[in-house]
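**Q** structure, please.
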Amino acid sequence: MPVAPVLIVCGIALVDAFGGSGMFWLPLLAAGPALAASTNGPRGVLCVGFLATVLAATLGVREAGPGHETAAVLSALLAVTLASALASSLRGRRERVLDAVRSVAEAAQHAVLKPIPETVGPFRVAVRYSAAAAEARIGGDLYALVPTPHGVRLIVGDVRGKGLPAVEIAALVLGVFREAAYDEPDLLAVVARIERSLARNLGPDDFVTAIVVGHPRAGQLEVVNCGHAPPLLIQASGDVTAVEATRPAPPLGLRALVDEPPCLEILPFADGDQLLLYTDGVIEARDRAREFYPLAERVARHASGEPEHILSAVHDELLAHVGGRLHDDAALLLLRMQDVAEPGRAASQASETPRTRVTAASEPERAGRAAAVLASGLGR
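**A** Coordinates of the predicted model:
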């Protein structure tokens, strides 16, 4: 029901009826159907236009009698109503097309960036992802976490560029990573396989910054940083430190520029410790004063919370920092080593409270459709 347009039409009619100003206000009745076109379908527009025409005819005949002036007002109202109904129909068609595109994009992202369970092996995991193209909900940041015979392994990366070309590269990296993570016992071999695949498929100006992490044994993590922002180690004591690479490596796809291979870092990781991986869309987000988002400082405020609550708080503060709209893709992945008593507590919490993570549509048929769409797109 077009409530606002009807109220506007009735308000104009009342002003004209009791204002004693002749037919001065009657042409403004055309605002009713014009406004209805932006919020309602053609039927609602026609209803508002019919109401406006009836009121204009009644008031016009009462104030000026039948004549050219009344006929002109009625003709204008009829023309505006028909044009508004057509515009409303076209708007509705475009909205349906956009909804279909959003659905496919959302399902494609869901197929590429597969949902990560809250518990994987000895870890509790939380993820937040926001694409710069909010209407499409898809971008060039990538992440994956898989349990393998060689321990839990994960990757977080950022493809140069945005849009569908970046999504194609992200899908390629994730596909190679998921396969190599199972096959290769050495984490550096996993990185080498991704590098070889990108060397065959990337353009001369394309590259991917990434961090690959493995958990081969209790008490430590293996970290390979390929030109990516350093992850943050959140110790059980609450201290937050950046894990800088001792020997920086170039991004994936640019290995040919240097002779040295990437370096494998060994990171102590005890019970209760957390590792936050992120993309540059987080730390390069600016506020109105052009100040960068202080990620380490904000994470330290919430370090004592649950992984899901930490990322929820950080993500909300990030959006508030930039004024509600990110200008680059942003991904956050938080990994926590569970305490001995924590798995039972986490299971009870999962049964008592619903998940707060915002995820894409998860119906099997939607994921299958997205896989088909993505495969056809990559084939082109």
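**Q** contacts and neighbour counts: CA atoms only from here.
**A** OK.
**Q** show me the contacts for Ala72.
**A** By CA atoms under 8 Å, 6 or more residues apart in numbering, the contact list for Ala72 is empty.
**Q** quick one more, to check against the first:
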Amino acid sequence: MDGFLTPQTILVGLLVLGPLLACVRLDTVRTAAVGAYAMVLCVLLGPVNDIWGTADHFLRLTILAISSGLAVYAAHVRTSRERALTTVARVAQEAILLPVSAQVGHIRVATRYRCASRDALVGGDLFDIAHTGQGVRVLIGDVRGKGLDATLSAARTLGSFRHAAYAESDLAGVARYLDTALAGHLGPEDFVTAAIAEFTPGRVTVVNCGHHPPLLLGDPVDLITPAEPDLPLGLGARPKPRTVKLQTGQRLLLYTDGLVEARDASGRMFELQEQVTLLRDFPSLDGALEDLLKRLDAHAHPALTDDDVALVLCEATGDTPP
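**A** Next up, the predicted model:
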């Protein structure tokens, strides 16, 4: 631009904006490359502005070099801090969502968890499994809201479940315990939707607290909807259990709304019923969930998708639980 302006107008000093803006988003190496490019331009524009070799030109180069160095340092500090925060987030996720064995009692299990933000590792979706004297109990839930508050609420929900799953004799009692435990800690407009399944040989019992119904991949396929709709946890949930038969080899999918509410470019939601064959017939549970997430990614439009996804796929086996 300097070449088209009058000799009295020299804009070469604006090159300093390049590295200063780069350090906000780019890493150290790329910020240094932008700074080096700005220095080269500053040198080449010296003759154009008729300041080559002058004290003015030297001063501009010095200021640009110092600014570029500061920008590189700022980029280094920022990226180091982001790496440290990522490590903290990963540790937090591992503490909140404990690893799940491939088989718990007489139930084979596969799980997947993914935040809506690619840069985040933890969110408001949650799941857990407990092998109790009453059966294998599986919790899946979704905390209203996002951010740190949602993560803290998810951690509190899981901590309460890990106690109630062993202490309560019936599944409705587990839900009532969670509701009471959360009511005193959630905000006036906060709540946790949840579904809790209890697997015993030949059957599965589900209580639903305002959550999407689990999908029983039998013949026929069945959404295990509650007999009566109930409130989410923290709002006075008092769900009534529903029990259905579960044959050896049948699978049950528990999921959060990030799966079924993902939209494509036209606004059409992801159709879970179209994925039944994949979920029911895929040889491995892990492979089924991997393919399901690939189909979800192919369907979802980024601008219309802003929710976490948690998945738990269970399969009844003929093994007698220890």
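**Q** count of residues packed around the aligned residue in the second structure for Pro248 of the first structure?
**A** Using TM-score structural alignment, the partner of Pro248 of the first structure in the second structure is Pro229. Pro229 of the second structure: 15 surrounding residues under other CA atoms under 10 Å.
**Q** can you name the residues of the first structure that stretch 124-137 of the second structure overlays?
**A** With TM-score structural alignment as the criterion, stretch 124-137 of the second structure aligns to 140-153.
**Q** buried stuff in that stretch?
**A** By neighbour count on 16 or more other CA atoms under 10 Å, the buried set for stretch 140-153 of the first structure is 140-148, 150-153.
**Q** how long is it from one end to the other?
**A** 20 Å (CA to CA, to the nearest Å).
**Q** check what contacts it and list those residues.
**A** 113-114, 116, 120-121, 131, 154-163, 166-167, 169-170, 174, 178, 181-182, 185, 212-217, 279, 329-331.
**Q** and these, which of them are buried?
**A** 113-114, 131, 154-162, 166-167, 169-170, 174, 178, 181-182, 212-216, 279, 329-331.
**Q** so which of the residues you listed belong to strands?
**A** If you go by DSSP state E, those have Leu154, Ile155, Val156, Gly157, Asp158, Val159, Val212, Val213, Gly214, His215, Ala330, Ala331 in strands.
**Q** how about these in TSV, adding distance to Leu90 of the first structure?
**A** What follows is these, written out as TSV (distance: CA to CA, whole Å):
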residue	distance to Leu90 of the first structure
Leu154	46
Ile155	44
Val156	42
Gly157	40
Asp158	38
Val159	36
Val212	48
Val213	50
Gly214	52
His215	55
Ala330	34
Ala331	36
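**Q** for these, which one is nearest Ala372 of the first structure?
**A** Val159 (22.4 Å; CA to CA).
**Q** pretty sure Ala199 of the first structure sits against Val208.
**A** No. If you go by CA atoms under 8 Å, Ala199 of the first structure and Val208 don't touch, sitting 11.1 Å apart.
**Q** more crowded one of the two?
**A** Legend: neighbour count by other CA under 10 Å for Ala199 of the first structure and Val208, higher for Val208 (28 against 18).
**Q** can you tell me which residues contact that one?
**A** Counting by CA under 8 Å, 6+ apart, Val208 of the first structure touches Gly157, Asp158, Val159, Arg160, Pro251, Leu252, Gly253.
**Q** hang on, the third one packs against Asp205?
**A** No. Val159 of the first structure lies out of contact with Asp205 (CA under 8 Å); the separation is 11.2 Å.
**Q** quick check: closest non-adjacent residue to the match of Pro248 of the first structure.
**A** Gly210 (6.9 Å; CA to CA, 6 or more residues apart in numbering).
**Q** tell me which residue of the first structure lines up with that neighbour.
**A** Using TM-score structural alignment, the equivalent of Gly210 of the second structure in the first structure is Gly227.
**Q** ok, its match to Gly281 of the first structure distance?
**A** In terms of CA to CA, Gly227 of the first structure sits 15 Å off from Gly281 of the first structure.
**Q** now swap in Ser38 of the first structure and tell me
**A** In this view, Ser38 of the first structure and Gly281 of the first structure are 34 Å apart by CA to CA.
**Q** comparing those two, which shows the higher neighbour count?
**A** With neighbours defined as other CA under 10 Å, Ser38 of the first structure and Gly281 compare such that Gly281 has more, 21 against 15.
**Q** host element of that one?
**A** helix 280-283 (DSSP states H and E).
**Q** counterpart of that helix in the second structure, which residues?
**A** Going by TM-score structural alignment, helix 280-283 of the first structure sits over residues 257-260 in the second structure.
**Q** roughly how far is the matching stretch from the heart of the chain?
**A** 12 Å (CA atoms, centre = their mean, to the nearest Å).
**Q** same check on stretch 116-129 of the second structure?
**A** That offset, for stretch 116-129 of the second structure, works out to 3 Å (CA atoms, centre = their mean).
**Q** do stretch 270-280 of the second structure as well
**A** 21 Å.
**Q** that one: which residues count as buried?
**A** Phe270, Val276, Leu279, Arg280.
**Q** which residues touch that stretch?
**A** 217-218, 221, 250-251, 259-264, 285, 288-289, 291-292, 296, 299-300.
**Q** among the residues you listed, name the buried ones.
**A** 217-218, 250-251, 259-264, 285, 288-289, 292, 296, 299-300.
**Q** quick check, Asp179 of the second structure in a helix?
**A** Yes. Under DSSP: H, G, I helix; E, B strand; the rest coil, Asp179 of the second structure sits within a helix.
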